[in-house]
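[1] The amino acid sequence is not available; the structure is as follows:
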């Protein structure tokens, strides 16, 4: 029975690996212009952006937006699109536009009407978003937590188990926890050193679990002591309190700054622990977070420890003591590189 369990676990891992082996060729952001008579939404600016999202069953969604990584209105929203022969053809009316066109991995071209009567032509090109701190080297005096060579700065949650995440080409990838007899493989990892206030730089890549939704769509977290900044494939979502760059189940990000799965993304996180005087809390801990260079949490107060049940937060007592940083194993194969920290 144990042997069958191990084989089943490894088979599941193989399926998971194959599920994101290839980055989707259409999913991502596009940018271009609209040629049309001056009318809303083209009155002030002819620029237009597109977001192509892939969901379950190889179905796609196309949205046209005035800007990306912002809580803005949507000008066009067409779902249940299918790829065939290297392109996605679309036709239909939605919100401001009635369009017919096609999406390729390089561009989107369409013709139609704005508000049903004004002829319009659109052409957008695929965007490659490079976060401003991507590849940034650790400054002098910084604590290097991962430089692609080893796990020396990390420990397993169980002191008897070594860190055995996958390490390849300077990248470490979550190895989900399984049991092999009495031996555990994989699991969350923690920094050996504990830290007070700090600024953390971390680069991560989401696998493309295109047939999953919500919290099953590539889940992990950067957990500082008891407080979590969520990691999740949230490309194309609203940016809720349990999605990427949220203070998990407490505060949603200011905007959703996620890029598509298979791209390298960045977190730059400033953490300040709670301040206590004579054992009395005088200042809550805070996170300031930049996701892909976009400010998504600004001195956000953390009211209680991360929990699925926030109503229990009133029972929590902050300590203000130095803490370890955890990279969470949530069963999904996220990858990490270039992790360093500056003590503040």
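    Perfect, I can see it now. This is a predicted model, so every value here is computed, not measured. Numbers count the residues shown, from 1 in each chain.
[2] Please make it C-alpha for all contacts and neighbour counts, starting now.
    OK.
[3] if I pick the closest residue to residue 283 other than its chain neighbours, what's in contact with it?
    Nearest in space to residue 283, with sequence neighbours left out and distances taken as CA to CA, 6 or more residues apart in numbering, is residue 275 at 4.9 Å. Listed by CA atoms under 8 Å, 6 or more residues apart in numbering, the contact set of residue 275 reads 281, 282, 283, 284, 285, 320.
[4] is it true that the last one touches residue 279?
    No - the pair residue 320 / residue 279 is not scored as a contact, 9.9 Å apart, by CA atoms under 8 Å.
[5] between the two, who's got more neighbours?
    Neighbours per residue, other CA atoms under 10 Å: of residue 320 and residue 279, the larger number sits with residue 320, 19 against 10.
[6] That one: what secondary structure?
    Secondary structure state of residue 320, per DSSP: H, G, I helix; E, B strand; the rest coil, is coil.
[7] for the closest residue to it other than its chain neighbours, what are its contacts?
    Spatial nearest neighbour of residue 320, excluding adjacent residues (CA to CA, 6+ apart): residue 274 at 4.5 Å. For residue 274, the contact set (CA under 8 Å, 6+ apart) comprises 281, 282, 283, 284, 285, 286, 318, 319, 320.
[8] All the strands of the stretch 201-344 of the chain, in order from the start?
    Assigned by DSSP state E, counting those that start in this stretch, the stretch 201-344 of the chain shows strands spanning 219-224, 227-232, 264-272, 275-277, 280-283, 286-291, 294-301, 325-327, 335-343.
[9] Residue 159: what secondary structure?
    coil.
[10] swap in residue 12?
    helix.
[11] how close does it get to residue 178?
    Per CA to CA, to the nearest Å, residue 12 is found 11 Å from residue 178.
[12] Got another one to weigh against that:
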């Protein structure tokens, strides 16, 4: 025999799904964010600088650059036909301005005729933050289209730390691009490391460094380590080879 209580419970269990269907449905507008609005940036055609970028080299002069060893003196490289070229033996150059986090675009070209092998083929370097006395964090510039060298020293490597995820090198004499997102390291007031530097980089449009956490500043021998520093210049290396540069711009983040 079925009790009145059982009948009531059965009726309740049948009614529950209908009651659940009567619950208010979420409104998609509740998850729409309308403020704050991102700043308007006018994109540029090709690889020209966007509207909010600091142009570091536009093919005309070196007003944004100084000698790295003696920052009170002008940069000693040559500018001709819209190209900034390493003048071997004149020393590294660095920006007058200091930067923290940024997005950087740079185009580079090794000479069409190269006689060396390994590290002696169009060697230069992009130092994402120059911390003085030859120190900093280097993204390697080198001909590696058909040139074998140690993988953490080839083009687009974070020198002696991370090999690139791919070899995207163009042939000698062809223009190549680096697009870099640099997140500067953070330090405690006492100089202790709070957060490492991170690098994301594309070489000729190919992802070659994916949010890589640097182990410290670049060193040629031994293990990298950090020294506390603040905003720093961006530096280009004189390694003796006549590497050319053009269309360099940066967007502080």
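    Structure's in. What do you need? All values derive from a computational prediction rather than experimental measurement.
[13] and residue 12 and residue 178 of structure 1? which has more neighbours close in?
    More crowded of residue 12 of structure 1 and residue 178, by other CA under 10 Å: residue 178, with 17 against 12.
[14] surely that one meets residue 9?
    Yes - counting by CA under 8 Å, residue 178 of structure 1 touches residue 9, with 7.1 Å between them.
[15] Now residue 76 of structure 2: closest residue in space that isn't a chain neighbour?
    Nearest one to residue 76 of structure 2, counting by CA to CA, 6+ apart, is residue 90 at 5.9 Å.
[16] Mind listing what's buried along stretch 211-219 of structure 2?
    Within stretch 211-219 of structure 2, the residues scored as buried using 16 or more other CA atoms under 10 Å are 212, 213, 214, 215, 216, 217, 218, 219.
[17] what does stretch 333-344 of structure 1 give?
    Within stretch 333-344 of structure 1, the residues that count as buried by 16+ other CA under 10 Å are 333, 334, 335, 336, 337, 338, 339, 340, 341, 342.
[18] Over in structure 1, tell me which residue corresponds to residue 228 of structure 2.
    Here residue 228 of structure 2 is matched to residue 319 in structure 1, going by TM-score structural alignment.
[19] again but with residue 245 of structure 2, I slipped
    Residue 245 of structure 2 maps onto residue 336 in structure 1, with residues paired by TM-score structural alignment.
[20] residues contacting the closest residue to its match other than its chain neighbours?
    Nearest residue to residue 336 of structure 1 in three dimensions, chain neighbours excluded: residue 204, at 4.4 Å (CA to CA, 6+ apart). Shown in contact with residue 204 of structure 1 (CA under 8 Å, 6+ apart): 264, 265, 266, 334, 335, 336, 337.
[21] Which residue in structure 2 aligns with the residue nearest to residue 320 of structure 1?
    For residue 274 of structure 1, the residue aligned by TM-score structural alignment is residue 185.
[22] Distance of the match of residue 245 of structure 2 relative to residue 248 of structure 1?
    For residue 336 of structure 1 relative to residue 248 of structure 1 (CA to CA), the value is 20 Å.
[23] Residue 263 of structure 1 now?
    Separation of residue 263 of structure 1 from residue 248 of structure 1 (CA to CA) stands at 22 Å.
[24] cool, residue 179 of structure 1 as well?
    With CA to CA as the criterion, residue 179 of structure 1 and residue 248 of structure 1 are 28 Å apart.
[25] how near is the aligned residue in structure 1 for residue 140 of structure 2 to residue 9 of structure 1?
    When structure 1 is aligned by TM-score structural alignment, the residue opposite residue 140 of structure 2 is residue 230. Plainly put, residue 230 of structure 1 is 26 Å away from residue 9 of structure 1 if you go by CA to CA.
[26] Looking at those two, which one has more neighbours?
    A count of neighbours by other CA under 10 Å puts residue 230 above the other of residue 230 of structure 1 and residue 9, at 23 against 17.
[27] need the contact list for that one.
    Applying CA under 8 Å, 6+ apart, the residues contacting residue 230 of structure 1 are 219, 220, 221, 222, 242, 243, 244, 245, 246, 247, 248.
[28] contacting residues for the corresponding residue of structure 2 for the second one?
    I take that to be residue 220 of structure 1. Under the alignment (TM-score structural alignment), residue 220 of structure 1 maps onto residue 124 of structure 2. Counting by CA under 8 Å, 6+ apart, residue 124 of structure 2 touches 140, 141, 142, 236, 237, 238, 239, 240, 241, 243.
[29] ok, now which ones touch the residue lying closest to residue 220 of structure 2 once chain neighbours are set aside?
    Nearest non-adjacent residue to residue 220 of structure 2, counting by CA to CA, 6+ apart: residue 160, 7.2 Å away. By CA under 8 Å, 6+ apart, the contact list for residue 160 of structure 2 reads 152, 153, 218, 219, 220.
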